[in-house]
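**Q** sequence and predicted structure, then a few things I'm wondering about:
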Amino acid sequence: MAWRRRYPFHWMSRDMEDLMLDMERMWGPTAVRILPPGGIADRMLPAIRGEFRVDVRDLEEEVIVVADLPGLEKEDISVSLINPVTLEIATFRRMESEEREKEYFVKERFSGSMKRIVVLPREVSEERANASFKNGVLEIRLKKAAVDKGTRIPIE
């Protein structure tokens, strides 16, 4: 009961969660893209949905993706190259113990799964790809795929 007195507008939180789920259905990775990748939508929607943030670097010979995943263990993370320009990072966080919600004064940490689809700036190859995880930071290094530059066509 004390919890309800501190948060009299608890129903607003539930409505916001429903709204965010609707937004994810509309603008999520499987939805039809209205805006081109790399714009404001790609930068802001992860923060709105409560997802982890990533940095993507486009270097001369490789693409580097860095994700902040505090509080996770290496075993809780899965990385998949869906296609040459799309990377999926999935996580699952377990709570230490089952505790009733009424015992909390504030509960902002969550348990469950998160998934992030990252659009890469160039086509990459799964060969020689590697990932490391240290101090809550995941770093994925992907070598760029060889691009055929075409052949010269002689002019008659």
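**A** Sure, I can see it.

**Q** contacts, neighbours, all on C-alpha from now
**A** Noted.

**Q** longest helix in the protein, by number of residues?
**A** helix 10-27 (DSSP state H).

**Q** and that helix, what's buried?
**A** Neighbour counts over helix 10-27 (16 or more other C-alpha atoms under 10 Å) mark M20, E24, W27 as buried.

**Q** longest strand in this structure, please.
**A** Secondary structure assigned by DSSP state E gives strand 124-134 as the longest strand of the chain.

**Q** second structure follows, compare the two:
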Amino acid sequence: MSDFYFSGDVFSELDRVQRQVSSLFGNFPSSIRSSRADAFPQLNIGSSDDAIHIVAFAPGVEPSSLDVTVDKGTLTISGERRAQGAVEGSRTYAKERFSGNFRRVIELPQNADVDKVEARYENGTLSITIGKREASKPRAITIQ
């Protein structure tokens, strides 16, 4: 006889197993595409029929210190966020705001058209739009 107990409710069993695995391995991201909570800048990535949209949240970063490059199917966002709020001659007891150099690399889907990239920085948010290749866009087929 097996020691395995099954209550009959598959979803509650899956939830129980997920909680046990989470407790064993800590708080890993719930998605393969998720990253560490302390990654900077934090990103939102989505797509429409015409483009891929990437929003990087980078408050306190000067637009002139940002660098966006596309190479071999990857988009790289790098730059520097300078330390702010320090009073000259004071000792720091706690520092919760990240400062220094950063770099995020995003693998682009195959249908991204790297010749159609636009980037705009406004109010601490870097918005990047990458067009999709014409061949990958949905199109209606006429039935004869």
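**A** That came through, no problem. Here the structure is a predicted model, which means the values were calculated and not measured.

**Q** after superposition, what's the TM-score here?
**A** Here the superposed chains carry a TM-score of 0.62, computed using TM-score structural alignment, normalised by the length of the second structure; 107 aligned residues with a C-alpha RMSD of 2.7 Å.

**Q** hang on, the earlier thing: which bit of the second structure covers the longest helix of the first structure?
**A** Aligned using TM-score structural alignment, helix 10-27 of the first structure spans no residues in the second structure.

**Q** which residues does the very next helix or strand once past that helix contact?
**A** Per DSSP states H and E, the first helix or strand lying C-terminal to helix 10-27 of the first structure is helix 40-49. Here helix 40-49 of the first structure makes contact (C-alpha atoms under 8 Å, 6 or more residues apart in numbering) with M20, E24, L35, F52, R53.

**Q** what does the last one correspond to in the second structure?
**A** Read that as R53 of the first structure. Counting by TM-score structural alignment, R53 of the first structure lines up with Q42 in the second structure.

**Q** likewise G136 of the first structure?
**A** Here G136 of the first structure is matched to G124 in the second structure, going by TM-score structural alignment.

**Q** residues contacting the residue nearest to that match when sequence neighbours are not counted?
**A** Once flanking residues are discounted, G124 of the second structure sits nearest to P59: 4.1 Å by C-alpha to C-alpha, 6 or more residues apart in numbering. By C-alpha under 8 Å, 6+ apart, the residues touching P59 of the second structure are N123, G124, T125.

**Q** ok, E127 of the first structure next?
**A** Neighbours of E127 of the first structure in contact, by C-alpha under 8 Å, 6+ apart: K143.

**Q** tell me the secondary structure at the residue nearest in space to the middle of the first structure.
**A** Nearest to the mean C-alpha position of the first structure, counting by C-alpha atoms, centre = their mean, stands R116 at 2.5 Å. R116 of the first structure carries the three-state label strand when classified by DSSP: H, G, I helix; E, B strand; the rest coil.

**Q** then Q18 of the second structure?
**A** Under three-state DSSP, Q18 of the second structure comes out as helix.
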